[in-house]
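> Quick one, what's the 3D model for this:
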Amino acid sequence: MNLFSSSTLSALEKGLYGASLQQRAISQNIANVDTPNYKAKKVNFQKVFDEALSNTRLQAKQTHEKHIAFNRSQGSSPVETIRQTAYNHNGNNVDVDLEMTELAKNQIYYNALIERVNGNFNSLQTVIRGGR
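Okay, the predicted model is just below:
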């Protein structure tokens, strides 16, 4: 039995991965706020979530290399570029107020996930110590 491979810990890990992708995208957007023709990036959490779920589903044994794989990864990046809008005269579409709001939301989400991970490890530590 592997103590660190629980489904809860795995889901938290995937959530942290998505939050870190979001953090990178927001940071790039803020850093390029004055870059001409820069288009804002956004993480599609639904795509990250779907990939996380597909990795935890039943795995089929492939008996021949020409058989179609049971669980195929989409292989596409969850980071998307927003091209439809242009807020500035230089073709840039980064809205700093929106990005700062998204940054704060993402930080709260990330901190909540970290607290849950710490809670899981604290519970494990309590069990190891014999309930003390």
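> make it CA atoms for all contacts and neighbour counts henceforth
Will do.
> Now do the contacts for L103.
Counting by Cα atoms under 8 Å, 6 or more residues apart in numbering, L103 makes contact with 23, 26.
> Could you check how far it is from T126?
34 Å (Cα to Cα, to the nearest Å).
> Next: M100.
M100 is 39 Å from T126, by Cα to Cα.
> same deal with L58?
32 Å.
> Tell me which of these two has more neighbours.
T126 (12 against 9; other Cα atoms under 10 Å).
> Which residues are in contact with that one?
R132.
> SS state for the most centrally placed residue in the chain?
Compute the mean C-alpha point of the chain, and by Cα atoms, centre = their mean the closest residue is G18, 0.7 Å away. Secondary structure assignment for G18 (DSSP: H, G, I helix; E, B strand; the rest coil): helix.
> Could you also give me the structure for this next sequence, so I can compare it with the first?
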Amino acid sequence: MAISLDKAFGIHQHALLVRSERAEVLSSNIANADTPGYKAKDIDFASALANAKNSQSYRMSKTHSKHFDLSVEIDTSQKYRNPNQPDTGDGNTVDVQVERNMFMQNSMEYQTSLQFLNGKIKGLNKALTGGS
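Just a heads-up that it's a prediction; the model follows:
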């Protein structure tokens, strides 16, 4: 009997990828907090994860050299965020406190998914080795 890692790990493997991409976007916002005209960006995590979840059920493996390789593409398109504060005159829409909070929340959620996956891997390892 084959073990399907996609079924074992569920959506968490895709969540890690999206969270990693979002961390890069948020850190870019923080780095450009003083850049005139820079617009804060973000990734809509819920829609990216829903896209991965919906397309995951249509995943097909390539079993022959003439088959098409169909894989899941996760949409991590960046969108501009609506500013929470009025324009300071330089056109920059980054609020450093908001960005830091979002970065920290994203980091904690990344760690949570990572711990969940580690638990799944330990469980699979225990099942395969038959004990402790």
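> ok so, going back, the residue nearest to the centre of structure 1 against V48, yeah?
Yes: the pair formed by G18 of structure 1 and V48 meets the contact definition of Cα atoms under 8 Å, at 6.4 Å.
> Could I get the full set of helices for structure 1?
Along structure 1, the stretches classed as helices by DSSP state H are 7-31, 45-56, 96-128.
> Nearest to P78 of structure 1 among those helices would be which one?
Proximity to P78 of structure 1, assessed across these by Cα to Cα, is greatest for helix 45-56 (5.7 Å).
> so that closest one versus helix 7-31, what angle?
Relative orientation of helix 45-56 of structure 1 versus helix 7-31 (axes from the mean of the first three to the mean of the last three Cα atoms, to 10 degrees): 150 degrees.
> In terms of secondary structure, what does helix 45-56 of structure 1 contact?
Helix 45-56 of structure 1 sits against helix 7-31, with contacts defined as 3 or more Cα pairs under 8 Å, 6 or more residues apart in numbering; DSSP states H and E.
> average offset between the helix it packs on and structure 2?
Taken over the aligned residues, the distance from helix 7-31 of structure 1 to structure 2 averages 1.1 Å (mean Cα distance after the TM-score superposition for structure 1).
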